[in-house]
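Novice: Sharing a model that was predicted from the sequence below.
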Amino acid sequence: MLSLILAAAMASAPLETPAWHDGLDWHGVHVGIQHDAQGAYTLAWPFGQRVIAPQAFKADTASALFDGLYAMAQDDLRQDSVSAIRDGAFDHGAPIPCHCFETGLKWPYVWTRDLSYAIDLGLWRFDSARARNGLEFKLSGVREASALQGLYVMQDTGSGGSWPISTDRVVWFLAARHLQDDGAFADKLRTALDDTLAQDRQYAFDADSGLYRGETSFLDWREQTYPAWTANEVTFIGQSFALSTNVLHYEALQLAAELAGERHEATARNTYRTQAAALKQAINLHFWRADRGMYMSYIGGDDTPVDSYDLLGISLAITSGVADGERARQTLENYPSWPAGSPVIWPERSDQPIYHNRAIWPFVSAYALRAARTINDPVRIAHEIESVMRGAALYGSNMENYELLTQGQHVDEGTLSGPVVNSPRQLWSVAAYLDVVAEGVFGLRNDGQVQPKLPVSLVPMLFGKRNAISLDLPDRQITLQLPAKRDGNLLVADRIRTQGTHTTVTLKAIRVDAPPLRMDAPLYAPIAPAAPTLTADGDHWTVKGDGKLQLYVNGQRAGVVDGSGNLARTAGLACVRATRVDAHGLESLPSPATCVGPVDQAGGDWPRHWTAPATGNYRVWADYRNANGPINTGVTAAVKWLLITCDGSDAQRVPLVMPHSVATQPSTHARFSATTKARCTFALEDGFNMSYLQHFAHYTGGTGGIDGPLNQAEVDNLHIAPLASGTGTP
């Protein structure tokens, strides 16, 4: 009933500084908290209560609510600390011994990205043994003697049969970097880092753009964030580039350079440094959208800009240093928010249920808080702290997600109801609250430095009439002391004194430029149009579409058509997409592509043959069918090497990915070069997919598991089309 009450009132009230001492009020609902002398707390709301036993580590502020929620997060973490995990897709659902953290009440398993983000948000401080054990559970060697041996981070089951459609498994290193005090684990980290980066360089790196392909990190429900037509065709995702996933690769390369330097391996260190620097440059070149002043969430495989943004990707870009200076400040300030908190994507989708769409996720809010601290934005810092606190208080647990407008845990809107899935004590939400306390308020960074950046607006809640507040953590205590004068909007360290494990920080007030949150953004993007139709007409194409559309030809912005229009014909393949633009100037997600122009075929038995009509660059792809699993899960995306030998040229080797499909469809495409009249021979060889990993011998939820590795697809015609002269795009 609480959710129905919250859903009944849309969030239209202005933001106010909260006086959350013994509770809070939100849209007519009151949540109160009491504590006793023994350190127990009772959190109560109209339809229930939760009693929280005294915990090992205490926050001592003027807000019993803040302190009690810190105790609740520790109690949630205790419940997530298990000796066995289970998932219906592994070992037929039988318990798997693991002294580690499970993902949440409804998710009693360990997933690479959930665990890694949670550990990076500070869980490594609270139980390093469980953190390491969980991370080791996500490492695997290879079970097939003929496959490339090594130690790899696992990409969990996912879109189109997992990696390399999704490639954010490198988030594992974001977590593992904090746990190198264990020598044996540190050795595994270094081996897995070298092997995983080398493998991603082979299969997911695009030398033309300088970026890594793959799905957005965490945002892995395709229809929520990608065009609706990718529900049954994920090659677009596998061909595209995501901001978050590329920043995670940048972080991994930076770590690899650092570790190589510690081992005095100068060549490896310089290689990783060079790759990291080039990747940072490529991210800033391709993802920055100047007219929005933000980094795009993802772009098409042909560099098509997508008018879509995600808070995790932007936050990681800022905290990693990929976004620096003015761009770091601008991209966070331009990302919109609502009174309840910041959405994980923007703009929202009016035709999709609430989950990633139109939702607040506390762990993403915690990364946005870190980003706000990086750029010294007290308004955003306070907003994210309040959002995470409010959500935990309203539902007596650290829930996975909330609806954006009401912060409800479920809002009934018929087919659009949601969040579709939600879980109490979700691990990365638990970590988010702990990080809000440790770093967001008390300033303890992952590198061990204490650097408070506390908005003055939160002083009434946290200090009340006190001059000091304190925090207990597993390895230290921190006390913050108020300055006599607070003429400013941000409290930072003035003097720091450390005695043993106790750090005392005397604060000082400074004034920083703090623009208000962007609260005037439209909520929804327009609905994407169908693919435009093209008809050859002399020296141009006649284009027809559904209404007024913005056209993109081979990733480049072209003309606008209203019902119909013309485009000049190109010498090579022309792939045309369309977006719909609304009155606010927001573009929809892109339509499917309509490709026209000269395309040759090479069919028959392998090897196949083809003669180049002219010197230049060519695109190659295959028609295929992969019925080895459903579109949304599995580990059997078929990954092949296409070996190309053309007269007068060195042999070329390019990957083709053939994810799970519902019918015959095109594979991902690759690029090669040939000279006039050269006879080219094409051969297909197996590459690598997740089913080769020893870990997936326990997979019982689909093919490629207990019955052995599987890397197969039915391959039909091979298609070859000329690319525009001097470019890597058509």
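Specialist: Ah, there it is.

Novice: For the rest of this, base every contact and every neighbour count on C-alpha atoms.
Specialist: Noted.

Novice: check which helix or strand covers the residue nearest to Thr479 when sequence neighbours are not counted.
Specialist: Distances taken as CA to CA, 6 or more residues apart in numbering place Ser470 nearest to Thr479, at 4.2 Å, with adjacent residues excluded. According to DSSP states H and E, Ser470 maps onto strand 468-473.

Novice: second one coming, line it up with the first:
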Amino acid sequence: MTQRGEYPGVPRRTLFVAGGALATSGALAATGAPEAMATPQPASHPPRRVEYTMPTLRFDHADRQSSLGAMYEAALTGLIGINTVYADPGTYDHAHRISYPPGAFVRAGGGYPSPQRWTRDAAVNAWNATSLLGPIVGANTLWAVVDQQPDGGLIVQQDNQWWDQVVWVVAAWHHYQVTGDRAFLTDAYNASTATLAARTTQNYDADFGLFRGPSFMNDGIAGYPSPPWADGVGSSFVLDYPHTDELMCLSTNCLYYGAYVSLAGMADELRRPGEASNHRRAATALRQAINDHLWREDAGTYGYLIHGADGLAGQLDPSQEGAGLAFAVLFGVADTRRTQRLLDGTHWQPKGIVNVWPHFPRFSDDRPGRHNVIVWPMVHSMFGHAAAAGGRPDLFGRAVTGLADLVAASKGNFYEIYNSVTGAVDGGWQTGNTSRWTSQPDQAWSASGYLRLIFSGLFGLTFTPDRLTLAPTLPADWGPVALHGLPYRDMTLDIELSGAGSKVRSCTIDGRPGRPVIGAGGTGRHTIRVTLGH
């Protein structure tokens, strides 16, 4: 992949990556001016130049700019200035695909020990924002969690959270749609097909037509009812409890559906129509199974999980899973009717969307479960994006302002978890013991989740292999708002929104009326102005 070129007037920071996190000389400038950042330079890791092209966000309304605009700058700092780090080859380049230079990738966060070779974090950070802002770093972040097999083939790493692997497929397809990188696509398709084949062999339940395994977000036992939780086990890790590998969860199955759709798109691009057709058939069957077994028509929403052989075998737990509901909308598992009903009926805590609601009996407002009624900004952001995709500017605005308020109260630091009632930084309880967990600072996917709300929600950036379509969602009294210097392939885009709502009333591109669609083959700089209504 070639380095993105110079664009007059585009805000870009030049970063020098060594062995640790990028150190900043203060927050990224609110003016969008370039700013150099560097770490001390260990002799074994000479500095590498990394270029991100970072658009400038501007609200005409001063209060919006000082709150939402300031948090956008804080999110750029969190993702790029703090968590873009050097990928030691022996630790991270098992696939032999990371580009050196720059040799940089996005780690999970500043509060964790190294190494941080975690599939879920890498995939989500690339998917949220990194592939758009820094294509080389986005690719490196994805390759950092892939292994090369003895026969030379590629597969997403097989760690002890095997259900995490599938989100990589979704993120890899998104990366290609953003960048058009054909070399990446070929390798990503090979890694994705090998990975999904392994998971199908080991984890597909033919009786239900669903995939077994814990939920996307909840690797801690605090995220599950009793059973499978049982007093006396003591461990916080979900798989240490009987039959948790047999659960069939909403979020995980929606991700498998998204992975099949992604594989079909990859196969189409690689001109493998037979394989694309097979992937689509699998996706259709899985979507039907999710709606047959997990949709609750009486409640107008999806249940959380179907129990394995834990005493409630085959029963549907009716709890609300925030990530699962978001994925059902974002991947199109939920049709228009289901989307409207679930968005209407979703429970919000005072400070946002939580992992699982309501409290399991062993937890409470005073002792919230670490993966139960507590706000993980990444999950909250996914739901906010789903609200925009579902045509709900009111709920989308609530999600953005809610997260901005949480981060502002924690002095601009994107923490791992927040209390859903007070908004305090709070790691929650895991097993009901006397130890409250810590909420780690400088969480990369919390920062990239906010960027997702801006890029994919507010401006509605929707990528396919041959175009970028804008489907903005502008809450009342937010406009006008502009995103200047957006990088897209060989173009730079200035996007300006006015009005309110989620329906495009008019659009001009470089002054000429048209649809809000930008073909992938263009060059140069272009201005898109969109007026929205209800």
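Specialist: Structure received. Keep in mind that this is a model prediction, so the values were computed, not measured.

Novice: Report the TM-score for the pair.
Specialist: The TM-score (TM-score structural alignment, normalised by the length of the second structure) is 0.74; 437 aligned residues with a CA RMSD of 3.3 Å.

Novice: returning to what we had before: residues in contact with the residue nearest to Thr479 of the first structure?
Specialist: 59-61, 477-480 (CA atoms under 8 Å, 6 or more residues apart in numbering).

Novice: residues near the counterpart of Trp348 of the second structure in the first structure, how many?
Specialist: Matched by TM-score structural alignment, Trp348 of the second structure corresponds to Ser337 in the first structure. Ser337 of the first structure has 24 neighbouring residues, counting by other CA atoms under 10 Å.

Novice: ok, now how distant is Ser337 of the first structure from Val441 of the first structure?
Specialist: 21 Å (CA to CA, to the nearest Å).

Novice: go on, Phe101 of the first structure?
Specialist: Taking CA to CA, one finds Phe101 of the first structure at 25 Å from Val441 of the first structure.

Novice: ok, the two, which is more surrounded?
Specialist: Taking other CA under 10 Å, Phe101 of the first structure and Val441 do not tie; Phe101 has more neighbours (29 against 21).

Novice: Now do the contacts for the closest residue to that one other than its chain neighbours.
Specialist: Leaving aside its sequence neighbours, Phe101 of the first structure sits nearest to Ser81 (CA to CA, 6+ apart; 4.7 Å). Contacts for Ser81 of the first structure (CA under 8 Å, 6+ apart) come out as 99-102, 130.

Novice: Could you identify the residue of the second structure that aligns with Ser81 of the first structure?
Specialist: Match for Ser81 of the first structure (TM-score structural alignment): Thr84.

Novice: Relative to Ala188 of the second structure, how far out is its match?
Specialist: 22 Å.

Novice: again, but for Ser502 of the second structure
Specialist: Distance from Ser502 of the second structure to Ala188 of the second structure, by CA to CA: 34 Å.

Novice: who has more neighbours, these two?
Specialist: A count of neighbours by other CA under 10 Å puts Ala188 above the other of Ser502 of the second structure and Ala188, at 28 against 24.

Novice: The more buried one: helix or strand, and which one exactly?
Specialist: Short version, using DSSP H and E: Ala188 of the second structure is in helix 182-203.

Novice: ok, then the element right after that helix?
Specialist: Next along from helix 182-203 of the second structure, by DSSP H and E: strand 204-205.

Novice: For that next one, which helices and strands make contact with it?
Specialist: strand 210-211 (3 or more CA pairs under 8 Å, 6 or more residues apart in numbering; DSSP states H and E).

Novice: tell me the helices in the stretch 101-250 of the second structure, going along the chain?
Specialist: Applying DSSP state H, counting those that start in this stretch to the stretch 101-250 of the second structure gives helices spanning 119-125, 131-133, 135-143, 165-179, 182-203, 250-269.

Novice: Next, format the ones you listed as TSV and append distance to Val400 of the second structure.
Specialist: Formatted as TSV, the helices of the stretch 101-250 of the second structure follow (distance: least, CA to CA, whole Å):
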stretch	distance to Val400 of the second structure
helix 119-125	18
helix 131-133	20
helix 135-143	24
helix 165-179	22
helix 182-203	32
helix 250-269	22
